[in-house]
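Visitor: dropping a prediction and its sequence here:
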Amino acid sequence: MIHPSILRKQRLLVVGFLVLIAATIVVSLGLGYSSVSYNRIIPTLLGNGTFKEEFILLSIRLPRILITLLAGMGLAISGAILQGLTRNDLADPGIIGINAGAGIGIAIFFLFVPIEVTSFVFVLPVVAFAGAVMTALLIYFFSYRRGVGLEPARLILVGIGFSMALSGAMIVVISSAERQKVDFIARWLAGNIWGADWPFIVAILPWLAVLIPFTLFKANRLNILSMNEPVSIGLGVSLEKERFSLLLIAVALAAASVSVTGGIAFIGLMAPHLAKALVGPRAQLYLPVSLLIGGWLLLFADTIGRNLAEPEGIAAGIMTALIGAPYFIYLLMKK
């Protein structure tokens, strides 16, 4: 049973982060190369703005804000699952190679497969998922030992090795491609929130709408898997089955998120860790908080990045790396 004071604290944090997200959205809507007066935001959203105001807010900024918010949430839950499965606070879909697998899948598809404009947006998450799943299966295979099962620490190390190997493979793949296509892949690798349009929201939303509630439903299983193996087995949990199903969910969330934002790292590392520090290690408590922290972190990073160096801005992936890399080093030294 969860103590009422902890539940009350979690609810206050959820409300607090919702308010923080709403405030960041308002600030983000007003800031940019073409600024919009804050007293014009609500009238414009209600359909009473000028053509310029409606174009800036409804066609450019609002879709980008929603994409970063959704992708940050997906990456945060993916990171939370991976940290629970590996029992390691350093796990992150960007660090252990899942994002790199999605990236190599997207690069091969974009460079060598004929693209139909009408279906490209919706095919992209599927392609990213296929690349990420193949990578995750290889990582799982090399991390598995007969008679022992999946070794969490080994999974982290193998994943880091695959991430480095796939980064090298990406360079080989794009080295002979057309300049225009190489530019797109380079922007994707930098995490340059390229899918900032309404169809991309439609493409990513079903993945998150199904997989995030399913993860919340599996919260108790994640709690058990976070314990040592004899305890998990004693509680009647099928370790390999649960690990594999949750690993697939983490892969799908990460792949769907990065397919429209590009290579974003460290969100899945920081958000769950901060949530656990605030409300404790029980998945029922920290998963909803982690969800909101992840969405806010990526939204905040993108808002700062696109206004630091106008008009192009700094890629959100670079901004999250600037924030996340020191935090990763801190965790590494602490552990």
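Guide: That came through, no problem.
Visitor: contacts and neighbour counts: CA atoms only from here.
Guide: Noted.
Visitor: identify each buried residue in the helix or strand where M170 lies, please.
Guide: Following DSSP states H and E, one finds M170 within helix 152-174. Under the neighbour-count criterion of 16 or more other Cα atoms under 10 Å, helix 152-174 has 152, 154-156, 158-160, 162-163, 166-167, 170, 173-174 buried.
Visitor: the helix or strand just after it packs against which elements?
Guide: Using DSSP H and E, the helix or strand that follows helix 152-174 towards the C-terminus is helix 179-189. Under the contact definition 3 or more Cα pairs under 8 Å, 6 or more residues apart in numbering; DSSP states H and E, helix 179-189 sits against helix 98-112.
Visitor: can you list contacts of the helix it packs on?
Guide: Under the criterion Cα atoms under 8 Å, 6 or more residues apart in numbering, residues 93-94, 124, 127-136, 159, 163, 166-167, 169-170, 173-174, 177, 181, 185, 189, 251, 254-255, 258-259, 262-265 lie in contact with helix 98-112.
Visitor: so among these, which ones count as buried?
Guide: Applying 16+ other Cα under 10 Å to the contacts of helix 98-112 flags 93-94, 124, 127-136, 159, 163, 166-167, 170, 173-174, 185, 189, 251, 254-255, 258-259, 262-265 as buried.
Visitor: included below, for side-by-side comparison, is a second structure:
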Amino acid sequence: MIHPAAIKKQRIILTVSLLVTVITVIVSMGTGHASLSFDRLIQTIIGQGTVKEELILFSIRLPRILITLLAGMALALSGSILQGITKNDLADPGIIGINSGAGVAIAVFFLFFPVEVGLFAYFVPLAGFIGAIITSIFIYLFAYSKHNGLQPINVVLIGIGFSMALSGAMIVIISAAERTKVDFIVKWLSGNIWGADWPFIWALLPWLVLFIPFTLYKANRLNLLGLNDSLAIGVGVSIEKERIILLFSAVALAAAAVSVTGGISFIGLMAPHIAKTLVGPRHQLFLPVAILIGGWLLLFADTIGRNLLESPIPAGIMVSIIGAPYFIYLLLKK
């Protein structure tokens, strides 16, 4: 049973997080190289803006804002699941190679399996998911020990090894590709929010609609998986079955997110840690907070990157600037 004071604290933090996210959305809608002043936002939203203002808001900025929010939420939830099933606070879909697996699959799909433009937004997440699930299966097999089960430190070390190997494979793949197609892949690798259009939102949204309620439903299982394996088995948890199901969920969320945002790391590392610091380690409490923080982090990074310099900085680079020192801090601490 969760103490009422903890629930009250969580609700306050959720309210504050939601308020900060709304403020960041408003700032993001009103800032950029194209002119759209804040005093014109309301008129444009209700359909009384000029053609140029409506084009900027509804065709350029709003889709990008929604994509960054949804992708950040998906990456935060994916990282929370991975940390839970591996019992390792350093687990993150970008760090342990899942994003790299999705990236290689997307590059192969983009270069060798051309599809109609209208279907591209829907096939890219599927290609990313296939690459990510294959990568995660190999990581799981190499990290699993018949006598000791899944070793958390092995997951991170083997995942980093896979990430490096897949990065090398990506270089080999793009070295023989056409220049125009290489440009797209390079933007993907840097974490440029390339899928900033409405079809990509409809392609990403179902994954969150499916897996957010499912993960919240499995929150208590995640709590039990964080215990000693013998203790978890003693209370009736089928450890391997639950880990595989939850790993599948984490991979699906990460693959769907990076397929439209590019290679973004550290969101899945930082958001769960910040949420745990605020409301504690119980998954029922920190998962909703982590989801909101993840969405805000990516939106904040993209907003800063778009407006900091004359030439936009990809969101993935901005997140890495923040996340790399945080990762080193956690590595030294843990």
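Guide: Received, thanks. This structure is a prediction, so every number in the text was calculated from the model and none was measured.
Visitor: spatially central residue in the second structure, please.
Guide: The second structure has L75 as the residue nearest its centroid, 1.9 Å off, counting by Cα atoms, centre = their mean.
Visitor: that one -> the first structure?
Guide: With TM-score structural alignment defining the correspondence, L75 of the second structure maps onto L75 in the first structure.
Visitor: touching, its match and G268? I think so.
Guide: Yes - at 5.0 Å, L75 of the first structure counts as touching G268 under the criterion of Cα atoms under 8 Å.
Visitor: and the residue nearest to the centre of the second structure, what helix or strand is that in?
Guide: Per DSSP H and E: helix 62-86 holds L75 of the second structure.
Visitor: what about that helix, distance to the chain center?
Guide: 3 Å (Cα atoms, centre = their mean, to the nearest Å).
Visitor: now do stretch 268-280 of the second structure
Guide: Averaging C-alpha positions (Cα atoms, centre = their mean) puts stretch 268-280 of the second structure 14 Å from its chain's average.
Visitor: contact partners of it?
Guide: 6, 9-10, 13, 75-80, 89-94, 282, 285-287, 289-291, 293-294, 297, 323, 326-327.
Visitor: isn't I158 of the second structure up against F142?
Guide: Yes - counting by Cα under 8 Å, F142 is a contact partner of I158 of the second structure at 7.2 Å.
Visitor: any residues in contact with both of L75 and G268 of the first structure?
Guide: By Cα under 8 Å, 6+ apart, the residues touching both L75 of the first structure and G268 are 93, 294.
Visitor: quick revisit: what sits against the match of L75 of the second structure?
Guide: With contact set as Cα under 8 Å, 6+ apart, L75 of the first structure has these partners: 93, 253-254, 257, 267-268, 294.
Visitor: in strands only, show me the buried ones among the contacts of helix 98-112 of the first structure.
Guide: Among those, none falls in strands (DSSP state E).
Visitor: can you say which of the contacts of stretch 268-280 of the second structure are buried?
Guide: Buried among these by 16+ other Cα under 10 Å: 10, 13, 75-80, 89-94, 285-287, 289-291, 293-294, 297, 323, 327.
Visitor: any idea how many residues pack against G30 of the first structure?
Guide: For G30 of the first structure, the neighbour count with other Cα atoms under 10 Å is 19.
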